[in-house]
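1. Here is a sequence together with a model predicted from it:
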Amino acid sequence: MSDQTLHSLVEEMTLNEKIAQLMQLAAPFFEGSKEQGEITGPMAEMGVTKETVRNSGSVLGASGAKEVREIQEAHLKTNRLGIPLLIMADIVHGFQTIFPVPLAIGCSWDIKLAEKSAEIAAAEASVAGVHVTFAPMVDLVRDPRWGRVMESTGEDPYLNSEFARAFVRGFQGDDLTSDTSRVAACVKHFAAYGAGEGGRDYNTVDMSERQLREMYLPAYKAALDEGSEMVMTAFNTVDGIPASGNKRLMRGLLREEWGFDGVLISDWSAVKELIPHSVAVNEKEAAAKALTAGVDIEMMTLCYVNHLKELIENREVSEDLLDEAVLRILGLKKKLGLFENPHRGTDEQREQEVIMSEPHRAVARELAAKSCVLLKNENVLPLQSGQKVALIGPFAQNGDILGPWSWKGSREAAIQLYDGLKERLAPDRLSVSKGCSIETGTEEELQQALETAAHADIVVLALGENSDMSGEAGSRSDIRLPEIQHELLSALKKIGKPIVTVLFNGRPLDLRDVTEQSDAILEAWFPGTEGGHAVAELLLGKVNPSGRLSMSFPHSVGQVPVYYNCFNTGRPQGAPDAQERYVSQYLDVPNEALYPFGFGLSYTSFSYGEPVLSSNVLKPGEAIQLSITVANTGDRDGDETVQLYVRDMAGEVVRPLKELKAFEKVALVAGEKKEIIFTLKEEQLRYHHSDLTLASDPGAYTAYVGPCSSNVKEVTFSLVK
């Protein structure tokens, strides 16, 4: 189908048919859905007519080859022009084979494996009939109170950008038309959704444009540069205007400045929410503002369907804007090959072969192991041969390890930690006791746990959050573990046996008490379908931990936000001429994170030589190399993530204390050493100045290289123009 054919199709459509293309409804609204009978009440309440459904352009949340095929066939029989539906769903970190949550994937620092996880998710989703995934979420996050930090890859714009590119490549491949095992990506949430005040979901965002461009926009731009077909608007305000009605943000920056001509979709009900945001008095004004801003698809509200016709006929909104939106939607359908093959990729037989296949589970296991971060180890891990292990805690035998946005994942199919250890330990070496539930417990459960621990050599204590405690609408003001779990840990500590705490959670936690009372801490996050296997292999030393934090852990929620790439102040703590009290500091906790960005331990040790620059002077158009020798000085093979940071020592505006510019994950056998070489160019030193121009400053810079943001060696150079 040619572009001219698309234009002809739009000309043939009635006004109502064009408007309906802009509406997205959930699967139960459609004939052929297995849940159709459940929607009668909501359908009537919303005022959705059968005619509107027949003309609609896309479906939210349908999956399964049989169901999707029946929905599409029923739709094509009743749609006057035979325009196929787009099937969209939230395939965030796996379809049925569930990978670790994205924050955990960020901690792997493994870009290729992240891309592979998205490729597998696309393969499973596409064979089940899905065309578009609402992923990746690339929002930069600094506040662990926000539940959706689990859906981001962390606090750094460069690292987030690298993962954004990887996920888009994995989902979309090279050619969406010919490769029906891929799905279109939808980068979200544009823009700055991760900066909600107080870490509260859907809340106000207020920041300077320079901060927006420096920290929050790069990952969205990276995803679009990689070819993401869609963008989803954020729920929040940007500079006082909700994103879904923000013309300057959407048409000005996204479409005109960045040149994005793909499909822009609202988040769930976000167009209608312009009313409670107080920028629209009613649905009619909300519709006008959203379309004028450039929103092509309205998700799950009917402002467009109910009011665009009147707005256009009264010349309050140009029909040209409607036609542009329809053409973008039809263009995506064309790119996916839906006009020629409306059942693109859908295959019931292949569905059984592909979904949850052993090769997919193997990748999930590998990524889960690489995503876990060893935060503490007082020579108790890995577990030693012959030790009797007491596995205790609410996550000892718990399938709730998939995390939020694991829509099609099965907790029953997830490998629990007990299952993973039981496969690898003799029966007389492993005992298990619950100790307590996640938020409640009984005295009997506690006593059973203490008795189990007393007969063991070492305790593996599996603690954490249930999946509803993070994710969307999962904001928390107290980011400690529930009190009952602290009580269990304290009671076990009195037994006197070494304690290895394994954490299953979706956000950085306040771990002060856990750190004090544990001999080792392994942050497992929500590790996905193969989590029990992956964690067991780490605990037993079959796999050497290699994860490094992509988001800082605070000493206390009172520090939040705490992040590595912060600004200095005029009275920095530790300055040579600083007075003891009158500096920027807390009186009760350190300024720095408890566990900083880039941090993670291994079962081996690594040493770093001194960094060497090929030149101390960098000029535009040229490059200098920074080399450093890294050695595995332990007795185990291991992976080390070598991280390069730079600081502009005197900028036109204040610059961060450190900014990640490059990293390399290197595998070293015991005793091996390797020279790592990074290249630095002038372009990497550019930032947005006070007038928002992108440029670099001549003058002094410091380069830092090491295993994490707080443990680095430094060398200086100058930029000369």
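-> Good, I have the coordinates. Residues are numbered from 1 along each chain as shown.
2. switch to C-alpha atoms for all contacts and neighbour counts from now on
-> Noted.
3. and the residue nearest the centre of the chain, what does it touch?
-> For the chain, the residue sitting closest to the mean C-alpha position, by Cα atoms, centre = their mean, is Ser152 at 2.5 Å. Neighbour list for Ser152: Pro102, Leu103, Gly106, Met137, Val138, Asp139, Leu140, Val141, Asn160 [criterion: Cα atoms under 8 Å, 6 or more residues apart in numbering].
4. OK, contacts around the fourth one?
-> Contact criterion Cα under 8 Å, 6+ apart gives Glu151, Ser152, Ala164, Val187, Lys188, His189 as the residues in contact with Met137.
5. and what of Ile39?
-> Pro28, Phe29.
6. Which parts of the stretch 301-450 of the chain are helices?
-> 303-313, 319-335, 348-354, 358-371, 417-422, 443-454 (DSSP state H, counting those that start in this stretch).
7. Comparison target, given below:
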Amino acid sequence: MRTAPAIHPYQDPSRPVDERVADLLARMTLEEKAGLLFHTMIPMHADGRPVEAADGDDPDFPADTTGLIGRQGINHFNLVGTAEPRRLAEWHNAVQRIAADTRLGIPVTVSTDPRHSFTLNIGASVRAGAFSAWPEAIGLAAVRDPELVHRFADIARQEYLAVGLRVALHPQIDLATEPRWSRQLGTFGADAALTSELVRAYIRGFQGERLGPDSVATMVKHFPGGGPQKDGEDPHFPHGKEQVYPGGLRELHLAPFRAAIAAGAAQMMPYYGQPIGTDWEEVGFGFNRGVVTGLLREQLGFDGIVCTDWGLLNDDEILGEPHQARAWGVEHLTVAERAAKALDAGVDQFGGEECPEVVVELVRSGRIDEGRIDRSVRRLLREKFVLGLFDERRFVDPDAAEETVGRADFRAAGAAAQRRSLTVLTNRDRTLPVTRTAPRLYTEGLDPAAVARYGRPAATPAGADLAVLRLFTPYEHRENRFESMFHSGRLDFPADELAAVLRVLDAVPTVVLINLERPAVIPEIAERAAAVIADWGADDEAMLDVVFGRARAEGRLPFELPRSMAAVEASRPDVPHDTADPVFPFGAGLDLEGPPA
């Protein structure tokens, strides 16, 4: 699809980007500038149509796409949900046509949470669906191979570009130093040096050596490192707002962000956390001038876009339930006062919000100077121009989207990575790899159709040659629907669940496959299982291929596995590998015989 002929300098692709930015900025009203400062969530219909006010309210995500773009001037959107590639492309083009019909025709920038793995969390990730399926980020860290991370990021970039997704709301490079914290699956683990090495490869895979029309911009999070959460609770919620550094390792948590900035990260997201007991002001990082301007801008030299985490200003509803604004330390301020404090802190955009009228009133009242707004608008416009959104990248080709997303070689690369990432922790009596032909298999948590390709089903452990159990890290069930997606709290199995597992382990040699979204406490299982394999996002076939020697597992633990909850509770949240006498230390993992990797 061709764009209209150039009328004004900003529409002329032959002119320098800075000249085009200056020309467009000079033509914008205050209301249009304010709209750029909001990066909100938006749904789509499964058939590729934008969701409009006339469609009736979705109970979870109501929307008025044309109103947001045309009346409010908002043109940065975080797409929630998914659809077939053709429909995603058609939705993107429909949204761009709405934007093209506005007064200045400023194109929309569409962002996404990670959508290449196995986890669904409306606040953090989308299942792969039609996209190639890979291990979670922590599984890439288990392989410890920057070339694999670069390959993943390059494939994800191509799939995103095909459907018009231009900002990755990742990588998440917090250090996973608090074993109970719910967000570890999206990190590269607890080690600062490994995380720093992998984030460089990740950013270059998405962005290239420099940002351009073939790039997907990365929004690195959560500055200045969200791992040290008090009691491992998450600051999406009031009871998890405190971020603490009892071990004095604040600087360690900054190391990955230094690497990200050096690699050219386009955007940065401060976390919700409220630092306690430091020399920083005790307000959430999105409101914290000492952190955003003093540390990120001035000390670390970052001049890209700073976008707050989602929902700092307004109380809202998530999944039909009331949800408090994550305005930790400034809960007493009005919405306008919170916005002013965040702008004073140095942020450019408000994530998950859609109230540009608040910024307009702050300027008209004299509380915020329009020149301050212009500084952020320049950054936001410049990225749109650099990404080619005003020119050749405004629209995408639905046919190419169908051909590119989930391409056979992309799926094969993801499947191979799943197998490589699996981490063998124990292998007593050389149980693995299983070489017996068609053994009788008792299984729990696995698809019977997948199991049938490896052995004969057994109805009970007593009738089996081998048991294979698929387990998941325990967590505490929370009543709030949104919070229930953030698996937090205890890491040990309840007594009745553990007893049921141990009965199988005592009845027949058993391979335990455990998904480690957090560091599970499994000393009894580790002692009595014939073999234990950790997975970080893998399908049943990938895991059984390793069990039966058809693929080689290469993973190493990206964090330690604690021996008890007492050891977890005694550890310091900001210190990696800090639990006493872990069952498995950081870096644990065994090599098995198998086909070449």
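-> Cool, got the structure. Just so it is clear, the model here is predicted, and its values are computed rather than measured.
8. Now the TM-score, please.
-> Overall, the chain-to-chain superposition scores 0.82 on the TM-score scale (TM-score structural alignment, normalised by the length of the second structure); 535 aligned residues with a Cα RMSD of 3.2 Å.
9. that older thread, give me whichever of the helices of the stretch 301-450 of the first structure is most buried.
-> helix 358-371 (a mean of 23; mean count of other Cα atoms under 10 Å).
10. That one vs the second structure, average offset?
-> Aligned to the second structure and superposed, helix 358-371 of the first structure gives a mean residue distance of 1.3 Å (mean Cα distance after the TM-score superposition for the first structure).
11. which one in the second structure is aligned with the residue nearest to the centre of the first structure?
-> If you follow Ser152 of the first structure across to the second structure using TM-score structural alignment, you land on Thr187.
12. cool, and Glu197 of the first structure?
-> By TM-score structural alignment, Glu197 of the first structure lines up with Lys230.
13. residues touching that match, list them.
-> Here Lys230 of the second structure is in contact with Gly240, Lys241, Glu242, Gln243, Val244, Pro573 (criterion: Cα under 8 Å, 6+ apart).
14. of all these, which two lie farthest apart?
-> Lys241 and Pro573 (13.7 Å; Cα to Cα).
15. what comes up buried for stretch 707-721 of the first structure?
-> Going by neighbour count (16 or more other Cα atoms under 10 Å), the buried part of stretch 707-721 of the first structure is Pro707, Cys708, Ser709, Ser710, Val712, Lys713, Val715, Thr716, Phe717, Ser718, Leu719.
16. Among those residues, name the ones in strands.
-> Residues of these located in strands (DSSP state E): Pro707, Cys708, Val712, Lys713, Val715, Thr716, Phe717, Ser718, Leu719.
17. Double-check the first one against Tyr645; I have them as touching.
-> By that I understand Pro707 of the first structure. No. Checked against Cα atoms under 8 Å, the pair Pro707 of the first structure and Tyr645 is beyond contact range at 10.8 Å.
18. so which of the helices of the stretch 301-450 of the first structure gets nearest His533 of the first structure?
-> helix 417-422 (4.4 Å).
19. what's the neighbour count on the aligned partner of Ala162 of the second structure in the first structure?
-> In the first structure, the residue paired with Ala162 of the second structure is Val127, using TM-score structural alignment. Residues near Val127 of the first structure, counting by other Cα atoms under 10 Å, number 28.
20. tally of neighbours for the closest residue to Val127 of the first structure other than its chain neighbours?
-> Of all residues not flanking Val127 of the first structure in the chain, Thr346 sits nearest, at 4.6 Å (Cα to Cα, 6 or more residues apart in numbering). For Thr346 of the first structure, the number of neighbouring residues by other Cα under 10 Å comes to 25.
21. And the match of Ala162 of the second structure, how close does it get to Leu511 of the first structure?
-> 42 Å (Cα to Cα, to the nearest Å).
22. Could you do Gln387 of the first structure as well?
-> Between Gln387 of the first structure and Leu511 of the first structure the computed distance is 27 Å (Cα to Cα).
23. more neighbours, these two?
-> Comparing Gln387 of the first structure with Leu511 by other Cα under 10 Å, the one with more neighbours is Leu511, at 19 against 14.
24. Tell me which residue of the second structure lines up with the more buried one.
-> Matched to the second structure by TM-score structural alignment, Leu511 of the first structure sits across from Ile522.
25. Skipping adjacent residues, who's closest to Tyr42 of the second structure in space?
-> Wrong residue type there; residue 42 of the second structure is Ile, not Tyr. Going by Cα to Cα, 6+ apart, Ile42 of the second structure has Leu79 as its nearest residue, at 5.2 Å.
26. wait, doesn't the one you found sit right on Thr112?
-> Yes. With contact defined as Cα under 8 Å, Leu79 of the second structure reaches Thr112; the gap is 5.7 Å.
27. neighbour-wise, which of these two wins?
-> Comparing Leu79 of the second structure with Thr112 by other Cα under 10 Å, the one with more neighbours is Thr112, at 21 against 18.
28. List the contacts of the more buried one.
-> Asn78, Leu79, Val80, Leu165, Val167, Ala168, Leu169.
29. One more pass at 6 Å, please.
-> Asn78, Leu79, Ala168, Leu169 (Cα atoms under 6 Å, 6 or more residues apart in numbering).
30. Would you confirm that the third one contacts Lys221?
-> I take that to be Ala168 of the second structure. No. Applying Cα atoms under 6 Å as the test, Ala168 of the second structure and Lys221 come out as separate, 10.7 Å apart.
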